[in-house]
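*Asks:* coords please:
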Amino acid sequence: MTQRKGLLLVFILLLFTTLLVGCGWEKKQSSSPSGEKTSESQQVQVEKEKTTELREEKGAETQSGKDQSQVLKQDLKQSPLNPDQKQQPNNKPPVPQRPLEATFYERRESKGGIEVEITWVTPEYLRARGQKPTPEQERDLTSNLVFNIALTTHAGNLMSFDFAGSTSLKINGQEAGKGTWQLVSADAHHPEGILRFTAPVDEPVKDLTLIIKGLGEVPERVFKWELP
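*Replies:* Next comes the predicted model:
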């Protein structure tokens, strides 16, 4: 009888132990998915937060780029035009256009028994007369104001007249300084030569006044050219 009680007690203990172990396993199984779900939920939340941060950073960069673009456009609107553009103001005065008619450059006067023919020689004048200026002539006529002077008389000797010392030129109302005389034809009754004055470099020629003093019995002879 005692032996049976002992076996029964052992059986009860084994059964109780088995139940306890089974309950613990079920609890572990039931709690494990919940833990995994919690871990997955936390990971998803972290990923969402990272995605949100990246979007915010990208949005900030995009806005910054837009702001810089707006600033650049504003600067371009406010910046002055470059010198190559047509709207750039030109501070230099316009150069008067020289006429293409030969008669504009020719002057003639007959007083005191002496006839004076003066021609303001320019590239335009040579072309009007059917002549093509050489490169040397172009340089000469650009750096100098050149006048061809031809005299005609039937009495006396005109070779002794001092053209360089007795002739003056005003450019735009200002004295041009002393000119140089180059004799072309040494004829006592028909002398001819070239008178040169240095051309101004800082302003265009608008009008010229050539004055010859003391030629023959005429105190002063005045020849003018005014550009339109």
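
*Asks:* Please count neighbours and contacts with C-alpha atoms only from this point.
*Replies:* OK.

*Asks:* Select the longest helix from this protein.
*Replies:* helix 2-78 (DSSP state H).

*Asks:* Heading C-terminal from that one, find the next helix or strand.
*Replies:* Helices and strands here follow DSSP states H and E; after helix 2-78, the next one along the chain is strand 106-111.

*Asks:* Could you give me the buried positions within that next one?
*Replies:* residue 106 (16 or more other C-alpha atoms under 10 Å).

*Asks:* which residue sits closest to residue 115, ignoring its sequence neighbours?
*Replies:* residue 152 (5.1 Å; C-alpha to C-alpha, 6 or more residues apart in numbering).

*Asks:* tell me which element the one you found falls in.
*Replies:* Residue 152 belongs to strand 144-153, assigned by DSSP H and E.

*Asks:* and for comparison, fold this next one:
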Amino acid sequence: MLRVVVLVSGGGTNLQAILDAVDAGRITNTEVVGVISNNKNAYALERAAGHGIPAQCVSPKDFESRDNFNRVFLEQIDAFAPDLIVLAGFLVVIPEAMIAKYCNRIINVHPSLIPSFCGTGYYGLKVHEAALARGVKVTGATVHFVDEGTDTGPILLQKSVEVEAQDTPKTLQQRVMEQAEWKILPRAIDLIANGKVKVEDGQTVVCE
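*Replies:* Prediction:
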């Protein structure tokens, strides 16, 4: 049974997609054992509580230094003894010590087809604003493993979404979530839970 901890900052729609997929049997051999947010007002914490999942807030704002936050944050992660850590709209830089300790055991979902519209400064609506400003006809979402860079880790899954002429950043964001993020993130977790993913020479190999 894969023990999963989900990290969130906001509403938790990707968390909800994971929970729904577990309930529906689309994610197998998996248990979400904890949810951590950097935002005490994140609705994602309520979603977790509604599923009986331990949820807590660990915010950098509550610590005198980033080093202290990083230490306590990693301690809270370790307390759940996770096999996989899922970043589902988590807007805090992951400590290097955590990336090293959980190498190839942290995944992130990003709302573009990496390497387009990714890296520092590209998050939330900013990604979709940039896509529309560039005039792309296709965008999408990517699930990738997390390394020391920003959106630079090995790509696991991608799904494309067509851009429509009347799109605004908000309508495009919603469609990318519905058609891509909420589909490939649960799929990625299920693949990992069933031992179908490995990382070789900086790239992922999926064995269906």
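
*Asks:* After superposition, what's the TM-score here?
*Replies:* After superposition, the two chains reach a TM-score of 0.25 (TM-score structural alignment, normalised by the length of structure 2), with 87 aligned residues with a C-alpha RMSD of 5.4 Å.

*Asks:* by contact count, what packs against the longest helix of structure 1?
*Replies:* Contacting helix 2-78 of structure 1 under the criterion 3 or more C-alpha pairs under 8 Å, 6 or more residues apart in numbering; DSSP states H and E is no other helix or strand.

*Asks:* What ranges does structure 2 have for its strands?
*Replies:* With strands called from DSSP state E, structure 2 shows them at 2-8, 30-37, 55-57, 84-87, 106-110, 138-145, 155-162, 197-200, 203-206.

*Asks:* hmm, who's touching the fourth one?
*Replies:* When you say that, I think you mean strand 84-87 of structure 2. Under the criterion C-alpha atoms under 8 Å, 6 or more residues apart in numbering, residues 2, 3, 4, 5, 6, 7, 8, 105, 106, 107, 108, 109 lie in contact with strand 84-87 of structure 2.

*Asks:* run the last query once more with 6 Å
*Replies:* 4, 5, 6, 7, 105, 106, 107, 108 (C-alpha atoms under 6 Å, 6 or more residues apart in numbering).

*Asks:* Contacts only, for the third one.
*Replies:* The reference is to residue 6 of structure 2. Taking C-alpha under 6 Å, 6+ apart as the test, what residue 6 of structure 2 contacts is 35, 85, 86.

*Asks:* any chance of these in a markdown table, with neighbour count too?
*Replies:* Listed next are the contacts of residue 6 of structure 2 as a markdown table, based on neighbours: other C-alpha atoms under 10 Å:
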| residue | neighbour count |
| --- | --- |
| 35 | 25 |
| 85 | 24 |
| 86 | 26 |
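
*Asks:* Among those residues, which one lies nearest to residue 139 of structure 2?
*Replies:* Proximity of these to residue 139 of structure 2 (C-alpha to C-alpha) peaks at residue 86, which lies at 22.1 Å.

*Asks:* Make TSV out of the strands of structure 2 and add distance to residue 74 of structure 2.
*Replies:* Listed next are the strands of structure 2 as TSV, based on distance: least, C-alpha to C-alpha, whole Å:
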stretch	distance to residue 74 of structure 2
strand 2-8	12
strand 30-37	11
strand 55-57	13
strand 84-87	12
strand 106-110	13
strand 138-145	18
strand 155-162	24
strand 197-200	23
strand 203-206	26
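
*Asks:* Relative to residue 49 of structure 2, which of those is closest?
*Replies:* Taking the strands of structure 2 one by one with C-alpha to C-alpha, strand 55-57 is closest: 6.6 Å.

*Asks:* Can you list the buried residues in that closest one?
*Replies:* 55, 56, 57.

*Asks:* got the contact list for the first one?
*Replies:* What it means is residue 55 of structure 2. Counted by C-alpha under 6 Å, 6+ apart, residue 55 of structure 2 has contacts 34, 35, 36, 45.

*Asks:* ok, the closest residue to the last one other than its chain neighbours to residue 77 of structure 2 distance?
*Replies:* Ranked by C-alpha to C-alpha, 6+ apart and with sequence neighbours excluded, the top spatial neighbour of residue 45 of structure 2 is residue 55, at 5.8 Å. Taking C-alpha to C-alpha, to the nearest Å as the measure, residue 55 of structure 2 falls 11 Å from residue 77 of structure 2.
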